[in-house]
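S.K.: Pasting the sequence and the predicted coordinates here, then a few questions.
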Amino acid sequence: MSQKTPIFCTGATGYIGGAVLARLLNHPNRDNFQITALVRNPEKARILNTRFGVNAVLGSHHERDKIERLVEDNHVIFHVADADDHELIKAVLKGLKNRHAKLGVMPILIHTSGAGVLADNARGEYPSKTIYSDLDVRQLKDIPETAFHRTVDLRVVDADERGYARCQIILPSTVYGIAKHALVEAGVANPRSIQIPTIVRASLSRGRAGVVGKGLSMWPSVHTTDLAELYMVVFDNVMENPNKVGHGWQGFYFAENGEHRWLDISNSVGQAMFELQLTENPEPTSFTVEELKKYFEYEEMGWYFGSNVRARGDRGRELGWAPKRTTQDMLASIKPEVAMSAKKP
């Protein structure tokens, strides 16, 4: 019998990480995988162990030595945790380096970054004309080191160039859809995203839909199940023929299927609030600076919700990724988000 492929997942109880793990558990080759996940909550760890056959190890992202050992013990790493935690990625990369030195193999890292690495400072005032393709390596290399997520991404690329791991980087855009997979139903994984629910909660709190600036800047979007499928397409291709699949600078994958203006989201929030009798006026108004500070943790994060990110996920499509949900599906998903937030402030 062939040995099972050891796989380690971070962020397994999160929104994206949960979707990825759920998809991995339904993989046709599931019986050939030995899956380990780092989990903080003892009850969630118990459920993963007993109901899903996952080796759930109790621990946190601050336990660097433990993470380093777990990475070293596994051939494939799905890193779906904090994309900006420098100490965490250092522990992951050290584990990969140790595995390569000890066994002489080339472990695989599928790292989660974010399309926010392209975010500008448009503050909702205009749509950018610059569109990135993940097949254009020159464009990717020109992204400034000061960009969101960038320093961690560069560490991952450096590890690939040093030759001790094959590194792929997934860059999700606006991820949407209330997750309904088995891990959510079991109370293990988070069912909700961040961007749209943040705007929804802020709008509900102020009693009227809000938008950053004029809302004219643009972002792409991707449904949570389509995003999880991209991880599987990359994983399957790398496992089948690692020499055929690009890695490092040739291993960036934007996750998107259509784009929207921020105003489109705010209009949909306002209309949903009106239909649910949560506001008397469906038209959104601009957030004030004080509201940006109040609802988005700090002012600059508020302006981020008015930035431009225009990107095309060409590399994943070349590998066979075929996302099904469109921008219209994203807009249709907003009313359920409003209804859920109204019930659970």
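M.R.: Okay, I see it. Quick caveat: nothing in here was measured; it's all calculated off a predicted structure.
S.K.: Going by C-alpha atoms from here, please, whenever you check contacts or count neighbours.
M.R.: Will do.
S.K.: ok, the closest residue to R64 other than its chain neighbours to H61 distance?
M.R.: Among residues not flanking R64 along the chain, A91 sits closest, at 5.6 Å (Cα to Cα, 6 or more residues apart in numbering). Separation of A91 from H61 (Cα to Cα, to the nearest Å) stands at 9 Å.
S.K.: Give the intersection of the neighbour lists for the two.
M.R.: Residues touching both A91 and H61 (Cα atoms under 8 Å, 6 or more residues apart in numbering) are I67.
S.K.: Among the two, which residue is more densely surrounded?
M.R.: The neighbour comparison of A91 against H61 (other Cα atoms under 10 Å) goes to A91, with 23 against 20.
S.K.: Give the buried residues for the helix or strand where the more buried one lies.
M.R.: Using DSSP states H and E, the element containing A91 is helix 86-103. Neighbour counts over helix 86-103 (16 or more other Cα atoms under 10 Å) mark 88-100 as buried.
S.K.: in this structure, which spans are strands?
M.R.: 5-10, 33-39, 55-58, 76-79, 108-112, 132-133, 166-172, 174-176, 210-211, 218-223, 252-255, 259-261, 285-286, 311-312 (DSSP state E).
S.K.: here comes the other one, which I'd like you to weigh against the first:
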Amino acid sequence: MASKGSVFLIGPGFIGLEILGKLLHEGYQVTTLVRREEARASIEKLGSRTILGTLDDGNLIRDNAAAADITIHAATADHQPSVDSVLNGIADRAKSGKSSIYIHTSGCSEITDNSNGEYVCDKIYTDDTPKDIDGVADNAPHRSIDLAILKRRKELGAKAKISIVFPPLIYGLGQQGRLSIQLPTMARFAIKHGYAGYVGKGKALWSHIHVSDLARGYMTILHYMESTAGVEVLQNPYFFIENGEEYSWERCAAEIGKALYKAGKIQDPKPKEITPDLYSYIFGDWSIPVVGQNARCRANRLRALGWKPSAKKTFDSLVEDELSILLAEKTDFAGYAAPVAS
């Protein structure tokens, strides 16, 4: 069997841990950036080397990106210094005649509209028509980072095989019992306030993906980049990963309401609109973009490469896998304050 390349993984969280497991299973030699000393043992037990640092440790990230054949950034879509450090490391490799693969995680908040949930938008983005994604407004969520990547990608040329991945709504039970962001946040809001809610008018649709299918999508993209000439990879930087499911935010709230009502946590399963004064208990100023607008996409490129979704559907996963963890949480939920990838 041919030897696998070395991988530098940034962000061993909900997405990154799932990718890490698949990388190690296939025999890649992985170095993972971890923020906390207490996290190192569990990552190393899986089989990855670790280095201790944060996204602001520019030289550390640059040096490890320069040393690795492959870098995967799965920590956040909105930290430009760490992305710049990765790209500087890739440039260092290029100067010494070495090629690189870089997979960056963006998110489908980038393709949201201004519907405020009042209607279903007919616009569906497809990753085999990159000009439509190129037409996204420069001030759209995550877009400034993606534009910086695209600029450096053009400068680096074929020595740097760079792709940008857009996860939609991610769901499912991840490694080490981790949960995703959007639906669990809505569920925690419902438990705290006694009703399942949605922001805006709830009619807008998002595409969905289970975290295990998402990680398999990353691996499919990686294998494509490994086997494809840099000149060809340069033709299109974008990949969506979705499973064909689209649900309105009102439907998501309704399913959360049914599950929590059955569990005895709320008295009425019927969902209703969350008033703006309570947005701090969802995503604050980002509530409408993250759980209110339309973001519809199709992973045509992945399907053409042979990838198919195989994991549980959204609401089966919610009831069978995620709900028990949410119900066991003891912390007083006060909204989601961290940067949101999607």
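M.R.: Thanks, I have the structure now. Just so it is clear, the structure is predicted and the values come from calculations on it, not from any experiment.
S.K.: Quick check: the aligned residue for the residue nearest to R64 of structure 1 in structure 2?
M.R.: Using TM-score structural alignment, the partner of A91 of structure 1 in structure 2 is S85.
S.K.: which position in structure 1 aligns with D63 of structure 2?
M.R.: The pairwise alignment with structure 1 assigns D63 of structure 2 to R69, based on TM-score structural alignment.
S.K.: Correction: the previous question concerned K201 of structure 2.
M.R.: So, by TM-score structural alignment, K201 of structure 2 is matched to K214.
S.K.: wait, that match sits on G124?
M.R.: Yes - K214 of structure 1 sits in contact with G124 when judged by Cα atoms under 8 Å, with a separation of 5.1 Å.
S.K.: Tell me which of these two has more neighbours.
M.R.: Counted by other Cα under 10 Å, K214 of structure 1 and G124 do not tie: G124 has more neighbours, with 24 against 18.
S.K.: which ones are touching the residue nearest to R64 of structure 1?
M.R.: The contact partners of A91 of structure 1, by Cα under 8 Å, 6+ apart, come to R64, D65, I67, E68.
S.K.: Now the residues you listed in CSV, please, with extra columns for distance to P345 of structure 1 and neighbour count.
M.R.: Output for those, formatted as CSV (distance: Cα to Cα, whole Å; neighbours: other Cα atoms under 10 Å):
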residue, distance to P345 of structure 1, neighbour count
R64, 34, 19
D65, 38, 14
I67, 34, 26
E68, 38, 22
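S.K.: nearest to H79 of structure 1, of these?
M.R.: Comparing these against H79 of structure 1 with Cα to Cα picks out I67 as the nearest, at 11.0 Å.
S.K.: mind listing what the closest one touches?
M.R.: Residues counted as contacts of I67 of structure 1 (Cα under 8 Å, 6+ apart) are H61, A91, V92, G95.
S.K.: Pick out the most distant pair among the residues you listed.
M.R.: Taking Cα to Cα, no two of these sit farther apart than H61 and G95, at 13.9 Å.
S.K.: N55 of structure 1 corresponds to which position in structure 2?
M.R.: Per TM-score structural alignment, N55 of structure 1 is aligned with R49.
S.K.: wait, I334 of structure 1
M.R.: Using TM-score structural alignment, I334 of structure 1 sits opposite L318 in structure 2.
S.K.: Surely that match and I170 touch.
M.R.: No - if you go by Cα under 8 Å, L318 of structure 2 and I170 don't touch, sitting 11.5 Å apart.
S.K.: Those two - which one has more neighbours?
M.R.: A side-by-side neighbour count of L318 of structure 2 and I170, using other Cα under 10 Å, places I170 first with 25 against 22.
S.K.: I figured that one hits W206, correct?
M.R.: No - I170 of structure 2 lies out of contact with W206 (Cα under 8 Å); the separation is 10.2 Å.
S.K.: hey, where'd the helices end up in the stretch 51-200 of structure 2?
M.R.: 58-67, 80-95, 130-134, 143-156, 182-193 (DSSP state H, counting those that start in this stretch).
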